[in-house]
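**Q** sequence first, then the predicted structure, then my questions.
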Amino acid sequence: MLKRLFPYAQKHRKYLMLACACVILETVFELVIPTLMADIIDIGVANSDKGYILWKGAQMIICALLALILGIMYARFAATAGQGFGAELRKDEFERVQNFSFANTDHFSTSSLITRLTSDVTILQTAISNGIRPLVRAPVMLLMALFFTFTINPELTMVFVVVTPILACGLFVIVRKVGPLYRLMQASIDQINTVVQENLNAIRVVKSYVREGYEEEKFKKMNIALRDNSEHAFRTSVWNMPLFQYVMYTTIICILFFGGQMIFEGVMKVGELTGFLSYVMQILNSLMMISAVFLMLTRSIASCERIIEVLDEVPDIHDPQNKDLIVNSGDITFHHVYFKYKTTAKEYVLSNIDMHIPAGSTIGILGGTGSAKTSLVQLIPRLYDVSEGEVLIDGHNVKEYSIEHLRDSVGMVLQKNVLFSGTIRENLLWGNEHATDEDIDWACHVASVDEFIHQFPKGYETDLGQGGVNVSGGQKQRLCIARALLKHPKVLILDDSTSAVDTATEANIREGLATLKETTKLIIAQRVSSIQHADQIIILDDGHINAIGTHDELLKNNSIYQDIYYSQMEGAGL
């Protein structure tokens, strides 16, 4: 599982290798110190040789200083490698998400994707930054310390033959139980992020309905669930420490008992037993580090699985091999189109859509709630792909155009207007980053943005705040229309994009759009007045085309259009 992510560390392999080298050398110098200490006791102290003691003491200090310097260097190299790995992985995961279609995105919750891009990646990069040391140090220390203990006293070293299997069995049981608990803990983080995200996005609704108490209770439940899952996971993992302490102290007692007897028998010296005990502590510490690595890897694997789910998600919308095709006029044809959001769904959202929209024409789309108006227009820029049939632009299937060019040729103002943190100018330049001041003034004039832009002291440099909180709903809609116009699209789709503006402003926008003779315009609206001047009006009913015609034709012959028209006229008091 973790091997899948190794390529992300390739760019920082140099730092990984340097970090490993520093750990190995640091461990070697630390392992030399007990041998020097044993020499001081058995030779220097036994012979009262101060010169020998000072010389060996100086060697111990040098080894300790070198180990310290190497430890500092390791920390620097490991941090560089870990943070670099995290940045590469996060970048690739984010790019993968950007390539998702709406259908792919529907497989994950927004909060889950955020957790996988942040918390899960952080766990992996921390595992690299903090895990290289025990991962490399523990085996080296274990093998070298075992070698030194064996050279000191082979018989006493046999204690570890009994100890190691006990530790291995205990660690196996702990790791097996804690793995699923870590996965459950990360899922709980997803849930709590969902609650927080929904609350912050809808904070005005929460306050207007005085539902703070309900939201607090909902958050409390998720928070308690996260706490309980985390406690369960960590309660299981901490059994690792008591197990090792029990084995460690038992081992020390056994070695002191058997070693003491050997000293009395004259088989072993005091200095040798002191050095042997130092190596025993290092062996036990190395075993403890190995167990900690296993626990860390267990949690890392849980995060790794979640990240790989994102990386392995195959976008269901692909670019064609030939990307040279260009949208020239914006002529649109729906040829027996059927569509449903999930292949497993029993019913189609759109059924047998068959129509032709001439280039440069203005088309109104009208229908009740749930009639699939938005679903229809989302097929044109391939936000979703058709289930059956085909959508053609300029006589070519939309699948034959590169996704980038197709979506650049289609300006779409979605039903939910979205502005980003930054200035008005920065938001407008989303439509065309190379737009000149004249282009911006033109787009703002057509979208009637110029009616309010001068009310702001800073004009286009006015900061909109997060999500455009500093402008009204109608102003936000007009800014989104202007942003789409800056693309100079061949096809312009307005999905109920003037619902928050007054009728006079809407009339001005409609007049401005009428000047775009070379742009095919599709306008979804709830008000008949918004589309009654369109060249053709499409009536959708439960995913089917009920009728197509002009305002006068539909008003004369179509019952659905008549009901909508007369109910709105009556509501307007006309």
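**A** Here it is on my side, so go on. Numbers count the residues shown, from 1 in each chain.
**Q** switch to C-alpha atoms for all contacts and neighbour counts from now on
**A** Fine.
**Q** C254 - how many residues pack around it?
**A** Neighbourhood size, C254 [other C-alpha atoms under 10 Å]: 14.
**Q** looks to me like it is in a strand.
**A** No. Under the criterion used here (DSSP: H, G, I helix; E, B strand; the rest coil), C254 is helix, not part of a strand.
**Q** now do the contacts for the closest residue in space to it that isn't next to it in sequence.
**A** Spatial nearest neighbour of C254, chain neighbours left out: V159 (7.8 Å); criterion: C-alpha to C-alpha, 6 or more residues apart in numbering. By C-alpha atoms under 8 Å, 6 or more residues apart in numbering, V159 lies in contact with 251, 254-255.
**Q** how close does V159 get to L146?
**A** Separation of V159 from L146 (C-alpha to C-alpha, to the nearest Å): 11 Å.
**Q** again, but for G84
**A** From G84 to L146 the distance is 35 Å (C-alpha to C-alpha).
**Q** what about the residue nearest to N470 when sequence neighbours are not counted, how many neighbours?
**A** Closest residue in space to N470, ignoring its immediate chain neighbours: L464 at 5.2 Å, by C-alpha to C-alpha, 6+ apart. By other C-alpha under 10 Å, 21 other residues sit near L464.
**Q** next, the distance between the ends of stretch 235-243.
**A** Using C-alpha to C-alpha, one end of stretch 235-243 lies 13 Å from the other.
**Q** comparison target, given below:
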Amino acid sequence: MLKIFKIVPGKVKLYFFIGVFLLLINVVTSLLVPMFMSQFIKLIAQGSNSKSADIVLFQKFIIFRGQYDQTIKALIILTLSTVIISFITSLASIIITTWAGNETTNFLRDKLYKKMQKFSLKDIASISQESLITRVSNDVAQYWDFLISSTSTLVRAPLLIIGGTVFALLTDMTLSVSILVIVPILIGLIAFIMIKAAPLMKKNQVVLDEITKEVDENILAARLIKIYNLKDMQEKKFTSTNDKWLKLQVKSNNIFAIGHPFFFALINVVLVLIYALAGIKIWNGFDDYNYLATINIFIEYMFLISFGIVLLSQYLIVFYRAKVSCGRINQVLDFKFTNLFVEDGEYLDKDNKKGYSIEFKDLNFKYFDTSKEKALSDINFKLLPGQTLGIIGPTGSGKSTIANLLVNNFEYKNGSIRIDNKEVNKINSKSLHENVGIVYQEAMLYSGTIRSNLMFAKSDASIDEINKAMRVSCAIDFIQTFEDRLEHPVEQRGKNLSGGQKQRLSIARTLLRTPKLLILDDSTSALDNITTNKLLKGIKDEYDCTTVIISQKINSIKHADLILVLDESKIIGKGKHSELIENNDWYNKVYLNQLQKLEE
């Protein structure tokens, strides 16, 4: 927790300390109020017939002496002034510390987000997407609770306990015996509650990750759930996880709930003990009309001590929850990510007129070092500048892995991958991403307009460049049907567009960057054959680039200069379409099957 606070900006820390200082003044004035209130009881008992009266603190220190009516007025002014100071410092402290807390959480979320931006796909998978979401949202919120509690409760509670105890001892030593009864019992109760509840709170955060994961999956797969009538099954699955969270929450809350009735019962017992001790003292001959005021002020301090202990117990609940959250936040901040960003690497030739060459040599790749099976095994091929590479194979054969390795999304250790005769992991990352474009099967569109989504690729793109990209990608076909054309709204994830429309818009966006190497990772899967052929021909004719086409449809890759057939992470066939038809059984079987479906 302190580790996180150390990285907070100095200005924010200063505001926290100002808030704490104001809170100190508030607590001191709060401790003085009961003492002033008890003086009213003493003056009432003394009577207005007295010629003079005093305002005495701790039965020893006279702070004012005068006529009876003057003393009453002075006491009223002192009490009201103390209450006003207490109110103002409390309000100011809350405003300042809340602002500082919000600034801290804003800073922390920003830092987490920037750190996660550096994560590779492998790093994200090792923590999980849903856990990262929970850490940025819920865990940071828990830390906010901790900060606010630390600058209020953690400061207030010890001062109330210590200050109340000191003031109570100065008020009456005999009655202070009751403190020896209540304090150890309350501390023991708090310790018991914390020991029992801490493991439950830790489990609760883990289950919360599971809930986030299931909600995310159900939202993204809403159509699939409806199509296959999986609603009941998914509801049961979510209810099971939610019930698991509920049981842990109820169990921990029940443990915390034990303290409240026990606390109030203990207070009543202590009150009886105070009155019993006072009665014994009077029985033994003590006779002082001021003793009623002494009993009253002592009870007030007992309540302040008890209140401080209860506040401390509530703070410990927040503390343990935040401790779990801080551990999870620190795991992200301290995470040794796979640094795939190359700052001082080689630059690709952006003025290249033909496109880049590609060469894979003796490549073997695993997603995780502990994995038994390879994702790619003994991959060797070479593609000349301006040529087209087609990749086909069953699901899980390693097609998309090749695409991700070409844009350096994963770290490879065995073998070589070269673009334009430069090792991929030694190419400057900015240069790589500016000159190599990739379009994934799942088109990622942001809420906004068609224009704003296109401009992500090139913010200063001219209207001619935009029109060319839309025409070649065949996106112009559907954009022209909208009255507002480029200003047509796009909902989050492009929910108001069809699958084919989203894919064409994604391809147009990538073409705007005029990449020298274009990778289409099954990104024409939602397009019909006529549109696909028209799109691929347009790219070949109007853009000077090397193209990699990953597809399950042979029609999309049959005109490629080189086709790779992958199965179980290996190349089981390599050549042109006509060659593979003759000498590769898997390719020939798929081709005949797809041809038959087209004829039907």
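**A** Good, I have the coordinates. It should be emphasised that the depicted structure is a prediction, and the values quoted were computed from it without experimental measurement.
**Q** TM-score of the superposed pair?
**A** Scored against TM-score structural alignment, normalised by the length of structure 1, the superposed chains reach a TM-score of 0.94; 574 aligned residues with a C-alpha RMSD of 2.1 Å.
**Q** in structure 2, what residue corresponds to the residue nearest to C254 of structure 1?
**A** Correspondence of V159 of structure 1 to structure 2, assessed by TM-score structural alignment: S178.
**Q** ok, its match to P515 of structure 2 distance?
**A** 81 Å.
**Q** what does D216 of structure 2 give?
**A** Applying C-alpha to C-alpha, the value for D216 of structure 2 to P515 of structure 2 is 33 Å.
**Q** these two - which one has more neighbours?
**A** Comparing D216 of structure 2 with P515 by other C-alpha under 10 Å, the one with more neighbours is P515, at 24 against 14.
**Q** so what corresponds to that one in structure 1?
**A** In structure 1, P515 of structure 2 lands on P489 (TM-score structural alignment).
**Q** and P394 of structure 2, by the same measure?
**A** Match for P394 of structure 2 (TM-score structural alignment): G368.
**Q** contact partners for its match?
**A** Contact analysis of G368 of structure 1 by C-alpha under 8 Å, 6+ apart lists 540-541.
**Q** residues near the residue opposite S81 of structure 2 in structure 1 once aligned, how many?
**A** Taking TM-score structural alignment, the alignment pairs S81 of structure 2 with I62 from structure 1. Counted with other C-alpha under 10 Å, the neighbours of I62 of structure 1 add up to 14.
**Q** and what of E88 of structure 1?
**A** E88 of structure 1 has 17 neighbours, counted by other C-alpha under 10 Å.
**Q** equivalent analysis for D106 of structure 1, please.
**A** Counted with other C-alpha under 10 Å, residues neighbouring D106 of structure 1 total 12.
**Q** just checking, what residue in structure 2 corresponds to it?
**A** Alignment note: D106 of structure 1 maps to A125 in structure 2; criterion TM-score structural alignment.
**Q** what helix or strand is that match located in?
**A** If you go by DSSP states H and E, A125 of structure 2 is part of helix 121-127.
**Q** contacting residues around that helix?
**A** 116, 337-338, 367-368, 409-410.
**Q** and the strands in the stretch 351-500 of structure 1?
**A** Taking DSSP state E, counting those that start in this stretch as the test, the strands found in the stretch 351-500 of structure 1 are 362-367, 388-393, 396-397, 410-413, 491-495.
**Q** so which of those gets nearest F29 of structure 1?
**A** Across those, F29 of structure 1 has its closest neighbour in strand 410-413 (66.1 Å, C-alpha to C-alpha).
**Q** so where in structure 2 does that closest one end up aligned?
**A** So strand 410-413 of structure 1 sits over residues 436-439 in structure 2, by TM-score structural alignment.
**Q** check contacts around the residue nearest to H551 of structure 1 when sequence neighbours are not counted.
**A** Once flanking residues are discounted, H551 of structure 1 sits nearest to Q532: 5.3 Å by C-alpha to C-alpha, 6+ apart. Contacts here follow C-alpha under 8 Å, 6+ apart; on that basis Q532 of structure 1 touches 364, 550-551.
**Q** element containing Q532 of structure 1, please.
**A** Counting by DSSP H and E, Q532 of structure 1 is part of no helix or strand.
**Q** tell me the counterpart of it in structure 2.
**A** So, by TM-score structural alignment, Q532 of structure 1 is matched to K558.
**Q** again with D437 of structure 1
**A** Correspondence of D437 of structure 1 to structure 2, assessed by TM-score structural alignment: I463.
**Q** how many neighbours does that match have?
**A** Applying other C-alpha under 10 Å, we find 9 residues neighbouring I463 of structure 2.
**Q** how near is it to L518 of structure 2?
**A** Distance from I463 of structure 2 to L518 of structure 2, counting by C-alpha to C-alpha: 22 Å.
**Q** repeat for K236 of structure 2
**A** Plainly put, K236 of structure 2 is 44 Å away from L518 of structure 2 if you go by C-alpha to C-alpha.
**Q** of those two, who's got more company?
**A** More neighbours surround L518 than the other of K236 of structure 2 and L518, with 26 against 11 (other C-alpha under 10 Å).
**Q** touching, the more buried one and I438? I think so.
**A** Yes. The criterion here is C-alpha atoms under 8 Å, and L518 of structure 2 meets it with I438 at 5.9 Å.
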